[in-house]
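In: would you be able to build a 3D model of this:
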Amino acid sequence: MTRSFQSHLNDEIATVAMGNQLAAIIEQGAVIYLHGDLGAGKTTFTRGVVQGFGHTGKVKSPTYTLVEPYELERANVYHFDLYRLGDPEELEYMGIRDYFSADAICVVEWPEKGGEFIPVPDLDITLSYVGDERKIVINSASERGVAIVEKLNS
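Out: Okay, the predicted model is just below:
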């Protein structure tokens, strides 16, 4: 049973706020896939999620390091950017499976590049342009994801 949530995001502030809102309702770990063209707001949205879990510093895209860890009081958040990944097998060498514990929040940009080395998501999120605004569509892909999207819709 899939659930969906969608909204228009007027600007960067609204995109960060949407990430904050999502972080506020995630009670345990989650795997979140982010889809969208370059510049669609994936890292901006992730900044909102990471800040929503209590991070106060900068949030940068881990384009070259592949993962940026945020070990926070409420949860460990791992931000992956697989855009420059040459071969999904590289993920096995970096020990990617160690990041995906039951209580970690894993946000994965460009998940299609990870192949079978990354788990199925709880939330599958697409950011796209609609004129000068962005549109976000959040689809559940697991029971945990259904519970999260139902909270967003209430």
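In: going by C-alpha atoms from here, please, whenever you check contacts or count neighbours.
Out: OK.
In: show me the residue at the heart of this structure, geometrically.
Out: Against the mean C-alpha coordinate of the chain, by Cα atoms, centre = their mean, the closest residue is V107 at 3.2 Å.
In: what helix or strand does that residue sit in?
Out: V107 belongs to strand 105-109 when assigned by DSSP states H and E.
In: what's that strand packed up against?
Out: strand 30-35, strand 76-81 (3 or more Cα pairs under 8 Å, 6 or more residues apart in numbering; DSSP states H and E).
In: show residues contacting the next helix or strand after it.
Out: Following strand 105-109 in sequence order, the next helix or strand is strand 123-130 (DSSP H and E). Applying Cα atoms under 8 Å, 6 or more residues apart in numbering, the external contacts of strand 123-130 come out as 30-37, 40-42, 134-142, 145.
In: to check against the first, give me the structure of this:
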Amino acid sequence: MDFIAHNPEETQQFAHKLAQHLQAGDVILLQGDLGAGKTTFTKGLALGLGIKRNIKSPTFTLIREYTEGRLPLYHMDVYRLEGTGTADLGLDEYFDGDGVCVVEWPQYAGDDLPDQYLKISFVKDPDADDQRVLKLQAHGLHYTQLIKQLDE
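Out: Below is the predicted model:
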């Protein structure tokens, strides 16, 4: 499924809508260049989960935890772990936990990612500065059903 966001507000609105369908243990992988809208998306997701705190990129902290919403949100940025892996972070405890995990730069997590997840790739439109195409790919039956719910 592809979704075209014409501006950051539409990216957040789409993420807010997705949040309504999420449940504990869901894992969302966000892939895209710097400035593609990954953190903007996560802000909308947080709002959809009822989290009111300001969402910041976890680039230097690796993981930010937001626990005051309908479900906890674990926002991860593993960009800085390129070449070192994530084995010492205990990511499986988050992935098997009580919240929703959002992982930016998942390609640097290696084999530490779960087998089932929703991957969202952010593609910038070279002709429209704020426009993004969000390409959703389901890995597992649960996420296939999740995409179907969003498409309705």
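In: care to give me the TM-score?
Out: The TM-score (TM-score structural alignment, normalised by the length of the second structure) is 0.91; 149 aligned residues with a Cα RMSD of 1.5 Å.
In: rewinding a little: who's in contact with the equivalent of the residue nearest to the centre of the first structure over in the second structure?
Out: Matched by TM-score structural alignment, V107 of the first structure corresponds to V102 in the second structure. Contacts for V102 of the second structure (Cα under 8 Å, 6+ apart) come out as V27, I28, L29, L30, T42, L73, Y74, H75, M76.
In: run the residues you listed past the first structure and keep the common ones.
Out: Contacts from the contacts of V102 of the second structure that recur in the first structure, judged by both residues aligned by TM-score structural alignment, their matches' Cα atoms under 8 Å, are V27, I28, L29, L30, T42, L73, Y74, H75, M76.
In: any idea what the third one aligns with in the first structure?
Out: L29 of the second structure maps onto Y33 in the first structure, with residues paired by TM-score structural alignment.
In: kindly report the same for D88 of the second structure.
Out: D88 of the second structure maps onto Y93 in the first structure, by TM-score structural alignment.
In: how many residues are close by that match?
Out: When neighbours are counted by other Cα atoms under 10 Å, Y93 of the first structure registers 9.
In: how near is it to F117 of the first structure?
Out: Per Cα to Cα, to the nearest Å, Y93 of the first structure is found 11 Å from F117 of the first structure.
In: ok, V67 of the first structure next?
Out: V67 of the first structure is 14 Å from F117 of the first structure, by Cα to Cα.
In: which one's more surrounded, those two?
Out: The neighbour count for V67 of the first structure versus F117, taken as other Cα under 10 Å, is higher for V67 (20 against 16).
In: go ahead and confirm the more buried one touches H79.
Out: Yes: applying Cα atoms under 8 Å, one finds V67 of the first structure in contact with H79, separated by 5.5 Å.
In: residues that sit against both of the two, list them.
Out: Shared contacts of V67 of the first structure and H79, defined by Cα under 8 Å, 6+ apart, are absent.
In: check whether the counterpart of H8 of the first structure in the second structure sits in a helix, strand or coil.
Out: Matched by TM-score structural alignment, H8 of the first structure corresponds to I4 in the second structure. What DSSP: H, G, I helix; E, B strand; the rest coil gives for I4 of the second structure is strand.
In: how about G44 of the second structure, nearest residue that isn't a chain neighbour?
Out: In space, and not counting its chain neighbours, G44 of the second structure is closest to Q12: 4.0 Å by Cα to Cα, 6 or more residues apart in numbering.
In: list the residues that contact the one you found.
Out: T40, F41, T42, K43, G44, L45.
In: and what of H55 of the first structure?
Out: Shown in contact with H55 of the first structure (Cα under 8 Å, 6+ apart): Y70, L72.
In: how close does the most far-flung residue of the second structure relative to its centre get to H6 of the second structure?
Out: Taking Cα atoms, centre = their mean as the measure, the residue most remote from the mean C-alpha position of the second structure is D127, 25.1 Å away. Between D127 of the second structure and H6 of the second structure the computed distance is 12 Å (Cα to Cα).
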